[in-house]
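A.B. asks: predicted model, plus sequence, below.
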Amino acid sequence: MKKSFRPLIPALLAGMVLAPASLAQDRHSTQQAEFQVQTFTEGLEHPWALAFLPDGRMLVTERPGRLRILESDGTLVPDLVPGTPDVAARGQGGLLDIALHPDFENNRLIYISHSISGGNGMTTAVSRARFEDDRLENLERIFTAEPFSGATRHFGSRLAFDRDGYLFITVGDRGEKDRAQDIDDHAGSLIRLHDDGSIPEGNPFTDRDDARPEIFSYGHRNPQGLTLHPETGVLWEHEHGPRGGDELNIPEKGLNYGWPVITYGMAYSGGTIGEGTEKEGMEQPLLHWTPSIAPSGMAFYDGDHFPEWRGDLFVGALAMTHLTRLEIEGEEIVDEERLLEDRGQRIRDVRSGPEGYLYVVIDDSDAEILRLVPAE
């Protein structure tokens, strides 16, 4: 069982042509490095995720259901990417995460998580397609979380490939917390699949009739951060708590991460949830944020422009509107620093760019993508 840890620092639309980023910037001094914030692009509507193409361009999802292309200089291409899946853009749902296949340069496959509607409500789904000639072709759905729900929140939806080529998908508890302890229900779990959506034989519950064979770990509330450590290849995950109790975990096969039986958070009404903060057979988080920062998006920095940050983990915060930088030794958090607090912006995604800059996706109806560069 992992040791619990408290942080060391308390707790526009299609058709409009946008010019390249003005690169207006402001300077920040931090514990480890000085950086400037550039407005890389703007005019996005609730962007959710960013992915880097090998040719230097980027793909960005907008929650209402649009996939956009950014040129390498930040110019937002006016035309929408055709061929995107139908989405149910209600509540917290819509077009959400995006990930490139590890062999994208050869197979051109991309993966998109999104919410869909069905006869019994909504759920999380993942579709894949070929990205050819700036459009999506041969779109197919490879995963649908079952069962559907009338709720419009907690879709999870982060995507990540590990070094063995497995696709991991987070699915939230849909706001129906007891579902996270039911392994015959995809809600509140981390899913592991082959790249075509088939189920790996090594998944922990494939031999049980009372479980969903796609589940890798369970007892998660609403996981919206998922990334690989650039050196070890270990998968890291974070999730929203209620009032407090946001968690950072290293999910392992078949393990139960406790929600809602154990949590460091409390109900929005102020009451208690579950049986306390620990229970045998349930995992402790590496770190928990109390009060809640509402973490969303997460990336290890592995570039050259900020050698002081190499190996640090960056986490966006929606509620506390900042960027958290975590220093890590092995699997231990040794320091935490909060950046960009003065801007008061909800951070939805964080990505370490291939050229060594750090990109920060803002969640707003008229949103920016920021780029962190070394101070001049």
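C.D. replies: Good, I have the coordinates.
A.B. asks: all contacts plus neighbour counts: C-alpha atoms, from now on.
C.D. replies: OK.
A.B. asks: tell me where the stretch 251-376 of the chain has strands.
C.D. replies: 287-289, 295-300, 313-317, 322-329, 332-339, 347-352, 358-362, 367-374 (DSSP state E, counting those that start in this stretch).
A.B. asks: now the residue most central in space within the chain: which helix or strand?
C.D. replies: By C-alpha atoms, centre = their mean, the mean C-alpha position of the chain lies nearest to residue 225, the distance being 3.5 Å. Residue 225 is part of strand 222-228 when elements are defined by DSSP states H and E.
A.B. asks: now for that strand, which elements pack on it?
C.D. replies: strand 159-161, strand 167-171, strand 235-240, strand 295-300 (3 or more C-alpha pairs under 8 Å, 6 or more residues apart in numbering; DSSP states H and E).
A.B. asks: next one for the comparison:
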Amino acid sequence: MERLSAISLTMALAVASAHAEEKPMDTEHQNLRLVPVAENLEQPWGVAVLPGGLFVISERTGQIQTFYNGERQEVEGLPGIHVEGQAGLLDIAASPDYPDTGWLYFTYSNGDTGSTATALARGRLAGDRLVDVEELFEQNRRSEPGPQAGSRLAWLEDDTLLMSVGDRGSPERAQDTQDHAGSILRLDPQGLAPEDNPLLEEAGYLPEIYSWGHRHVLGLAVDEDRDNIWAVEARSNGHDELLLIQRGENHGWADEGEDSGMLERGASSGFFNEDEVVEPAYRFSEDVSPSGLAVVNGEHYPQWQGNLLVGGLESEQLYRIEVTDGNEVAGVEELLDEPLGPVRDVRQGPDGYLYVLVGDENGMLYRLEPNE
């Protein structure tokens, strides 16, 4: 697919803007604006921004929508997806070699009203259909459809894939290292555990687990320049967290509030204690329900290099988090003067722009541009 010219992209944004207004943002370092790119989305969850100006958006209700040059198209050919509560079609991401292979990876709830599991599949776009669809991975223990299914995807520099799975509403599962729930997994492009996974040969651990002790990671991003993996997680005790993920380590859910003492009771492996829990890099001071996370390194935001951009489901806010070279949080800026709507996803595209996915039944995709 040929890359959109600047004129074509401007026309595409103009079509969307005819129905939705731009939103100016005066931030500490830069004047910006949110420009509508796509609208009328039904419970959007994730967005893949592809080279050439193609936007691929997953809707939790079980649809994929594509937007190109102002034209919208619904994609057919998805596998069976169970939609109930927070279960349904979840995240979507293009493979690093997408221009050569065309692979799109996506997570979803596989099952029925009796039980579901968070699964990973991939397929290729062919017009308005997804073809060559194959399921690559399914978490090892099914449960009743409900909260905290997950999921987010992020590629590492070595072309392995990180996939988060929520605790499925059962906090104790996040401390069971023979259960995929409550974990971040690391998989190869075929959905298998890479040979250098940190716990591959450790007794009592599933080989796909990269880190565990997670409630519901809905933001996952890789900073290749600093060799960091960042995640944001909603905690039911009101202390939503920014996490610097450590390979093969326990990140502590559930260890506070009503679930206090769970770590002392231990996991199935029995190989750790409370002293070995990784502390969060930052705890939000208000209920944010963080969702969506991007590492900023695009040329359009010269004062934000290396910062993190985080969305809030409950707060309906965007946050810029300044991170030092030592991975310390130096400051947090709220970017919006008024609520934008529940933020679902935040991604940086190959064009260097940041994209923000917002909303429920009337969802929107915005592009964050300098307001010149």
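C.D. replies: Ah, there it is. Remember, predicted model here, so these are calculated numbers, not experimental data.
A.B. asks: with mean neighbour count and distance to residue 103 of structure 1 added, can I get the strands of the stretch 251-376 of structure 1 in TSV?
C.D. replies: Listed next are these as TSV, based on neighbours: other C-alpha atoms under 10 Å; distance: least, C-alpha to C-alpha, whole Å:
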stretch	mean neighbour count	distance to residue 103 of structure 1
strand 287-289	23	33
strand 295-300	28	20
strand 313-317	26	25
strand 322-329	20	29
strand 332-339	17	32
strand 347-352	26	19
strand 358-362	26	23
strand 367-374	22	26
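A.B. asks: and of those, who's closest to residue 45 of structure 1?
C.D. replies: strand 367-374 (6.0 Å; C-alpha to C-alpha).
A.B. asks: what about residue 142 of structure 1, how many neighbours?
C.D. replies: When neighbours are defined as other C-alpha atoms under 10 Å, residue 142 of structure 1 has 16 of them.
A.B. asks: over to the one 10 residues further on?
C.D. replies: When neighbours are defined as other C-alpha under 10 Å, residue 152 of structure 1 has 18 of them.
A.B. asks: same check, this time on residue 304 of structure 1
C.D. replies: Residue 304 of structure 1 is flanked by 13 other residues according to other C-alpha under 10 Å.
A.B. asks: how about the nearest residue to the equivalent of it over in structure 2, chain neighbours excluded?
C.D. replies: Under the alignment (TM-score structural alignment), residue 304 of structure 1 pairs with residue 299 of structure 2. For residue 299 of structure 2, ignoring the flanking residues on the chain, the nearest one in space by C-alpha to C-alpha, 6 or more residues apart in numbering is residue 352 at 6.3 Å.
A.B. asks: residue in structure 1 paired with the one you found?
C.D. replies: Here residue 352 of structure 2 is matched to residue 356 in structure 1, going by TM-score structural alignment.
A.B. asks: who touches its match in this structure?
C.D. replies: 302-306 (C-alpha atoms under 8 Å, 6 or more residues apart in numbering).
A.B. asks: of these, which are still contacts in structure 2?
C.D. replies: Compared against structure 2 with both residues aligned by TM-score structural alignment, their matches' C-alpha atoms under 8 Å, the contacts of residue 356 of structure 1 retain 302-305.
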